[in-house]
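# show me how the following folds:
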Amino acid sequence: MTIAAGAELLDYDDVIARYDPVLGLEVHVELSTATKMFCGCATTFGAEPNTQVCPVCLGLPGSLPVLNEAAVESAIRIGLALNCEIVDWCRFARKNYFYPDMPKNYQISQYDEPIAINGYLEVPLEDGSTWRVEIERAHMEEDTGKSLHIGSDTGRIAGATESLLDYNRAGVPLIEIVTKPIVGAGAGAPQVARAYVTALRDLLRALGVSDVRMDQGSMRCDSNVSLMPKGASEFGTRSETKNVNSLKSVEVAVQYEMRRQAAVLGSGGTVTQETRHFHEDGYTSPGRTKETAEDYRYFPEPDLEPVAPSRDLVDRLRATIPELPWLTRKRIQQDWGISDEVMRDLVNAGAVELVAATVEAGAPSESARAWWGNFLVQKANEAGVGLDRLAITPAQVAAVVKLVEEGKLSNKLARQVVEGVLAGEGEPEQVMTDRGLALVRDDSLMQSAVDEALAANPDVAEKIRGGKVQAAGAIVGAVMKATKGQADAARVRELVLAACGQS
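Have a look, this model is predicted:
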């Protein structure tokens, strides 16, 4: 773990011996809606700066917000999946603060009247046990814009020569999920934090409400950490590490703050209530003094009607909640008969659901795992995208597997077919035909190639005739090269041996 310049850290075992950690996790999730929360602007990630904006999301005078119905339904589904109570009535509020990436100088959010309250999530831990994380609330709001600081080594404003503003993200639908204080985790607090964010990410992906790409900012975690001396009953002063954007970083940030705060308290100092920045080197640094709710001067949003979801709507959305993804994984792991290690690799690659869909489309689980867990992972890494972003569907992978099973393709040729599908050349069978990749099944054509190879390699042919049948591999290789890999290698070997009197 890297230590920030001037920072002192207490040994972790000493931290646990002296203090009880208290966590609070706030996870912000951008919804995968086609348009923004209060206007019709697109939400496409990576668009040219300031091309997805309008008077509403820029906060121009006279513009009025209109609530996105799909975002409300996603918020309800998230609340239901987190075992929350969906309230009969809620409304939006204005959260006032002044920052360049907030074009209206306030954020439309929910304050004391959120849409979902009092839930929980049973989080699976690595040792097979579970930890219940109590959920305080899940509320709707709009995202801010993005500041780009130029000339700074860290990408932050300190040391920057200029700052640019991109308002494409301003107004994107956002759900903030806030836990109640997490106490009693002790030495396992950093791991519980990581496990919770991991489970939440998996759940939201299964719901289909967000792509939860932490690397792109569509899921971000603010981790609140405080320490209580052993035997104390009052929580300590907390710090809030903002916008932590990977699962590993959540764990590292929590542990670092525990060790830093313990060192401050142990030296007789006082922990400052503040926001902190997380650095990928593994440490945090001060941000700004943490505001209280009063500092934001919340008041009801006058331009939006309250939201009052009907019981019929809630019941209809409840019926769409899928099985918890980790329970699904446990079940299919048993069905596939694979080890915990193999399943963990598939989970880390984001391949489990894709493999399951490929099996459902007719492929054997072993073949589906081989494609998604090896070749397609390589292709995704080369393209710098997630597996689910590749231009190939589980049904298409299953079709490739079927072509191999039918003997129309070898595994090597099948990879070329998959590359063609990824390149947008059509369905697997069409790619196979257009590229001329189908295996040669005509014995007369293969026999001709065998005869030519034997004639070109008389010394090898003589060895085979003399009983050294392993030498047939050289002739088979020559035939496969001559036929561009399209001959049936097993059948070619049979023809070679027969031609040399060794059948």
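# C-alpha only now, for contacts and for neighbours.
Noted.
# tell me which residues of the host helix or strand of A253 are tucked away?
In this assignment (DSSP states H and E), A253 forms part of helix 247-266. Applying a neighbour-count criterion of 16 or more other C-alpha atoms under 10 Å, one finds 247-264 buried in helix 247-266.
# same check, this time on stretch 218-234
S218, M219, R220, C221, D222, S223, N224, V225, S226, L227, M228, P229.
# so what's the second one up against?
Which is M219. The contact partners of M219, by C-alpha atoms under 8 Å, 6 or more residues apart in numbering, come to V27, H28, V29, E30, R201, V212, R213, N245.
# check the offset of the helix holding A253 from the chain's centre.
Chain-centre distance of helix 247-266: 24 Å, with C-alpha atoms, centre = their mean, to the nearest Å.
# ok, stretch 344-364 next?
Relative to the mean C-alpha coordinate of its chain, stretch 344-364 is positioned 15 Å out (C-alpha atoms, centre = their mean).
# and for comparison, fold this next one:
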Amino acid sequence: MSAPALIRGYEVVIGLETHAQLSTASKIFSGASTQFGAAPNTQACAVDLALPGTLPVMNKGAVERAIQFGLAVHAKVAPLSIFARKNYFYPDLPKGYQISQYEIPVVQGGKVEFVLNGQKKTVRLTRAHLEEDAGKSLHEDYQGQTGIDLNRAGTPLLEIVSEPDMRSSAEAVEYAKALHTLVVWLGICDGNMQEGSFRCDANVSVRKPGAPFGTRREIKNLNSFRFLQQAIDFEVQWQIDRVEDGLPIEQATVLFNPDTGETRAMRSKEDAADYRYFPDPDLPPLVISPAWVARVKTAMPELPAAMAERFVREDGLPEADAALMTQSLAFARFYEAVRDGCGTPKLAANWLMGEVSKRLNAEGRGIEAAALQPATLAALIRRVADSTVSNNGARQVFELLWSGAQTDVDAIIEAQGLKQMNDSSALLAIVDEVIAANAKSVEEFRAGKEKAFNALVGQVMKASKGKANPAQAGELLRQRLG
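Below you'll find the model as predicted:
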């Protein structure tokens, strides 16, 4: 593996803590709804508000989602884990503590693999633990005051902690994207970064190569991949400037301002001792039996890497194509449906990587919102494969299908006059006419100029109004020209 790139002679060291909101309908310790967008404080029950006499009850669905994640990253799923109270005061934390896991988390170890610039990278995971989210402070439209919305209080989170294995902002972004793809693929998190369902904290430090780790600063609540990269890049330059000026770097929690592109310190960074962790007396140890793990494993979808490998092995796709076909579970399912419908995997992949992706990217939509069904696209690809329509004609058909104006592939081909001319006798007559009318190009071709041949093919296509099969036209031209 090549040495990490240095920035102004310094090595960057990055670790990420990622909070994935689990896709349960209710909260981690109460029956209150987790639905996004409700009016403030309408989804906070007595347990979430920490009213006297209330007791937390573990959400089984949250545990099963944590087990799925542990299995997917090849981690150890702890047979017994402990919930702890993380004590701190903040207005949006009614209990005065957050229920989390500290000494014995539910998921231990593991790894996430991805490719960056054609090179395979592996980031080790320290742990993933279950915890509850806090509420939210609202600073706008409150006449200079701050409002507290406790709808998020008790929302189930899986906090995924990496080792400090990343050495650039680009590496951190690719790791975060791989993690995002995985949790959405598994269905354990919806991945909506705008709604806070997937957000990252980046621990960043710099050092001279071979030196001990520098003092880290934690950039909190980054809710887009672009902000993640911008925040790390700014923080790295800030830390290097500080070191170069002979000034100390203090461990701190910092915030990123996307409007200025800068980070600023929010508070000095607490250590674990500051939170006074101790086992939560209201929650018994979480016991996960091997049989429970086995049941969860049986219900899991095929993982992206395994599916991509299968597409290479069984469908004959290049690795790069297979990786694109598995960019999401929905995309992979769409590809499989098109492939099964047309019988030509490579053509199915080409159309998805080409026309379909171009349209989706232009419209800012995912494959779930594709304007045509897999069966319709498969029908179009079959007509390309059997030479009913040319590639150019097929693209015209695709435009009409995508617009929703029509859905019958054969009817569009017929109505638009796009059916290819496959009658060799009729095509031969056109070839003879083109040869007779283009003596100069014929002479140049016979003199060894291949471009002249392409020009003749173009003339045949023009004379046939685009209906000639280009391959057949070329073959007949070569026969006639000897």
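# strands - which of the buried residues of stretch 218-234 of structure 1 land there?
Cross-referencing these against strands under DSSP state E gives M219, R220, C221, D222, S223, N224, V225, S226, L227, M228, P229.
# return the member of those nearest to H149 of structure 1.
Checking those against H149 of structure 1 by C-alpha to C-alpha gives R220 as the nearest, at 19.5 Å.
# and that closest one? What does it align with in structure 2?
Mapped onto structure 2 by TM-score structural alignment, R220 of structure 1 lines up with R199.
# test my guess that that match contacts T18.
Yes: at 5.8 Å, R199 of structure 2 counts as touching T18 under the criterion of C-alpha atoms under 8 Å.
# so which of the contacts of M219 of structure 1 is the closest to E280 of structure 1?
Using C-alpha to C-alpha, the contacts of M219 of structure 1 come closest to E280 of structure 1 at N245, 9.5 Å.
# and the helix holding A253 of structure 1, how far from structure 2 on average?
In the superposition with structure 2, the average deviation recorded for helix 247-266 of structure 1 is 1.8 Å (mean C-alpha distance after the TM-score superposition for structure 1).
# tell me the residues of structure 2 aligned with that helix.
Under TM-score structural alignment, the match for helix 247-266 of structure 1 is residues 225-244.
# contacts for that stretch?
With C-alpha under 8 Å, 6+ apart, stretch 225-244 of structure 2 has contacts from 10, 12, 169-170, 172-173, 176-177, 200, 202, 204-206, 219, 222, 248-249, 256, 258, 261-263.
# hmm, back to that, among the contacts of M219 of structure 1, which are in strands?
Judged by DSSP E, the subset of these located in strands is V27, H28, V29, E30.
# roughly how far apart are the last one and L437 of structure 1?
E30 of structure 1 sits 43 Å away from L437 of structure 1 when distances are taken as C-alpha to C-alpha, to the nearest Å.
# which of these two has more neighbours?
Using other C-alpha atoms under 10 Å, the more surrounded residue of E30 of structure 1 and L437 is E30, with 25 against 21.
# that one matches what in structure 2?
Using TM-score structural alignment, E30 of structure 1 sits opposite Q21 in structure 2.
# wait, what's in contact with that match?
Counting by C-alpha under 8 Å, 6+ apart, Q21 of structure 2 has contacts T155, P156, L157, L158, C189, D190, G191, G196, S197, F198.
# now, which of these sits nearest L71 of structure 2?
Closest approach to L71 of structure 2 among the contacts of Q21 of structure 2 (C-alpha to C-alpha): L158, at 14.1 Å.
# surely the closest one is in contact with E64?
No: the pair L158 of structure 2 / E64 is not scored as a contact, 11.3 Å apart, by C-alpha under 8 Å.
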